[in-house]
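In: here are the coordinates; sequence isn't available:
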């Protein structure tokens, strides 16, 4: 897998390169700001970009803006965002084009090599991965959301697992149910959320968007 990294902290940037090389990934560019990121993506056409949300010069959301611009230039460009903090508004904005190939992880997840590698492959394959802590925060908000009147507690669990990027088989293992049962729950979720028949991967992303809309901005 060919990867571009955008991270302003030298030690973290070099650390990511070492971890990725041990995972048999090739870092084709490692840059420190948004302009360099866009140039590297245009030049290298990598399989995946790993991007810090906050990059120079203002350290606000330059990385996010560059990621969105990269996906405008190359629709579906796989982007894995790393952040020091849980910033749910950024998650919603990242998923807005419903194209898949998006991940949002807290930086300390990198220390769990197996989890990090799984996230890389999921995003590179066009899937969606959300940090478990982000999902947990959304679940707590969903307790007071209107969507709770629509979905059963088990359907909430399945949708939360989908938001974390788990496959149907992984959801079945986590919830100790059959994969056939998972398929039924997912189809019910699609139906209750008013998602019309379409590409399954796209509908999963749209379901996560509804999930975020239900939980976001409610205190």
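Out: Thanks, I have it. From a predicted model like this one, the values you see are computed outputs, not experimental measurements.
In: rest of the way, CA atoms for contacts and neighbours
Out: Fine.
In: Remind me which helix or strand the residue nearest the centre of the chain belongs to.
Out: The centre of the chain sits closest to residue 103, judged by C-alpha atoms, centre = their mean, with a distance of 2.0 Å. In the assignment (DSSP states H and E), residue 103 maps to strand 102-106.
In: Which residues does that strand contact?
Out: 78-86, 91, 94-95, 119, 123, 126-131 (C-alpha atoms under 8 Å, 6 or more residues apart in numbering).
In: Show the buried residues in the residues you listed.
Out: Burial by neighbour count, judged by 16 or more other C-alpha atoms under 10 Å, picks out 78-83, 86, 91, 94-95, 119, 123, 126-131 from these.
In: Sort out for me which of those are in strands.
Out: Judged by DSSP state E, the subset of the buried ones among the contacts of strand 102-106 located in strands is 79-83, 128-130.
In: residue contacts, the nearest residue to residue 208 once chain neighbours are set aside?
Out: Leaving out its chain neighbours, the residue that sits closest to residue 208 by C-alpha to C-alpha, 6 or more residues apart in numbering is residue 163, at 5.5 Å. Contact analysis of residue 163 by C-alpha under 8 Å, 6+ apart lists 128-130, 135, 208.
In: Figure out how far the strand holding residue 103 is from the centre of its chain.
Out: Centre-to-centre, strand 102-106 and its host chain are 4 Å apart (C-alpha atoms, centre = their mean, to the nearest Å).
In: Next, the buried residues of it.
Out: The neighbour-count criterion (16+ other C-alpha under 10 Å) identifies 102-106 as the buried residues of strand 102-106.
In: ok, now stretch 172-185?
Out: 172, 179, 182-183, 185.
In: Now distance to residue 41 too, for those residues, in JSON lines please.
Out: JSON lines is the format used below for the buried residues of stretch 172-185 (distance: C-alpha to C-alpha, whole Å):
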{"residue": "172", "distance to residue 41": "37"}
{"residue": "179", "distance to residue 41": "38"}
{"residue": "182", "distance to residue 41": "37"}
{"residue": "183", "distance to residue 41": "36"}
{"residue": "185", "distance to residue 41": "38"}
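In: next, the one to line up against it:
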């Protein structure tokens, strides 16, 4: 079976180079070369490709058009695979690409294009419903997920955070209350609530206000 491919890349030289590289494979046929997102979205229903190979950034905005195309095609042409090529090992691109599932999607760094076998393999994997994520991108995703792990501070309400911010500034309950237009009683309730959410149970030798401030500062 011949794999029909649409290539989208705003650089003429890169676009032509990728097209020729893919056309050199005996089972591939490049059916359209596109320079921007509108051309790409028009070519898919016209050419009915099996796979789209697209740059992550293209006109009209040069931001994330490749990701936009992949997202839209999941709805309009779910059988079409997408291989995104990027210069950036950026979780901000890879995460939305894979948000609805990794099947039929690939994210490769452009440097991999210098090895025709890697790009061809990615295209074949995507056609078969699999996925390919560049190892460098995987490392970036893992690092990003570690940074995004929840902390005790995530449990606090916006008002409790405001109260704790006041405490961190060295304010008394009365001063915090005045700054937030609350009663001292309300501030005390918020403080007791945030102590509980932060797991700061009453202990004789532990100043809970100090511990709460330390948690607040470590989260910034």
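Out: Sure, I can see it. Computed from a prediction, not measured in an experiment: that's the story for all the values here.
In: follow-up on the earlier one: among the buried residues of stretch 172-185 of the first structure, which are in helices?
Out: The members of those that map onto helices under DSSP state H are 172, 179, 182-183, 185.
In: Tell me how many other residues surround the residue nearest to residue 1 of the first structure when sequence neighbours are not counted.
Out: Computed as C-alpha to C-alpha, 6+ apart, the closest residue to residue 1 of the first structure that is not its neighbour in sequence is residue 25, at 4.9 Å. Residue 25 of the first structure has 16 neighbouring residues, counting by other C-alpha atoms under 10 Å.
In: these two touch, right, residue 25 of the first structure and residue 3?
Out: Yes: using C-alpha atoms under 8 Å, residue 25 of the first structure is in contact with residue 3, at 7.1 Å.
In: What's residue 112 of the second structure aligned with over in the first structure?
Out: Mapped onto the first structure by TM-score structural alignment, residue 112 of the second structure lines up with residue 109.
In: can you pull the contacts of that match?
Out: Neighbour list for residue 109 of the first structure: 115-116 [criterion: C-alpha under 8 Å, 6+ apart].
In: and residue 97 of the second structure, what pairs with it in the first structure?
Out: Correspondence of residue 97 of the second structure to the first structure, assessed by TM-score structural alignment: residue 94.
In: oh, I was asking about residue 132 of the second structure
Out: With TM-score structural alignment as the criterion, residue 132 of the second structure lines up with residue 129 in the first structure.
In: just residue 88 of the second structure next, same as before
Out: Using TM-score structural alignment as the criterion, residue 88 of the second structure maps onto residue 85 of the first structure.
In: How about its match: what's its closest non-neighbour residue?
Out: Residue 85 of the first structure's closest residue in space is residue 106 (C-alpha to C-alpha, 6+ apart), at 6.5 Å.
In: do you know how far the one you found is from residue 130 of the first structure?
Out: According to C-alpha to C-alpha, to the nearest Å, residue 106 of the first structure stands 9 Å off from residue 130 of the first structure.
In: for residue 154 of the first structure, same thing?
Out: As judged by C-alpha to C-alpha, residue 154 of the first structure and residue 130 of the first structure stand 19 Å apart.
In: go on, residue 27 of the first structure?
Out: Applying C-alpha to C-alpha to residue 27 of the first structure and residue 130 of the first structure gives a distance of 23 Å.
In: residues near the nearest residue to residue 90 of the first structure once chain neighbours are set aside, how many?
Out: For residue 90 of the first structure, ignoring the flanking residues on the chain, the nearest one in space by C-alpha to C-alpha, 6+ apart is residue 64 at 7.6 Å. By the criterion of other C-alpha under 10 Å, residue 64 of the first structure has 23 neighbours.
In: Would you map the strands across the second structure?
Out: Assigned by DSSP E, the strands in the second structure fall at 3-8, 28-34, 51-55, 81-86, 105-109, 131-133.
In: Could I get those strands in CSV, plus columns for distance to residue 162 of the second structure?
Out: Formatted as CSV, the strands of the second structure follow (distance: least, C-alpha to C-alpha, whole Å):
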stretch, distance to residue 162 of the second structure
strand 3-8, 48
strand 28-34, 51
strand 51-55, 43
strand 81-86, 41
strand 105-109, 41
strand 131-133, 41
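In: for those strands, which one sits closest to residue 61 of the second structure?
Out: In terms of C-alpha to C-alpha, the element of the strands of the second structure nearest to residue 61 of the second structure is strand 51-55, at 12.8 Å.
In: so where is that closest one in the first structure?
Out: Residues 48-52 of the first structure are where strand 51-55 of the second structure aligns, with TM-score structural alignment as the criterion.
In: Tell me the residues of the second structure aligned with the longest helix that the first structure contains.
Out: Criterion DSSP H: the longest helix present in the first structure is helix 200-215. Alignment note (TM-score structural alignment): helix 200-215 of the first structure is unmatched in the second structure.
In: cool, and stretch 7-16 of the first structure?
Out: Stretch 7-16 of the first structure corresponds to residues 9-18 in the second structure, going by TM-score structural alignment.
In: got the contact list for that stretch?
Out: By C-alpha under 8 Å, 6+ apart, stretch 9-18 of the second structure touches 7-8, 33-36, 54-55, 58-59, 113.
In: Which two among those residues are spaced furthest apart?
Out: Maximum pairwise distance among the contacts of stretch 9-18 of the second structure (C-alpha to C-alpha): 21.1 Å, between 59 and 113.
In: Hmm, residue 177 and residue 188 of the second structure touching each other?
Out: No: with contact defined as C-alpha under 8 Å, residue 188 of the second structure does not reach residue 177; the gap is 9.2 Å.
In: Please say which of these two ends up with more neighbours.
Out: Neighbours of residue 188 of the second structure and residue 177, each counted by other C-alpha under 10 Å, are more numerous for residue 177; the result is 19 against 15.
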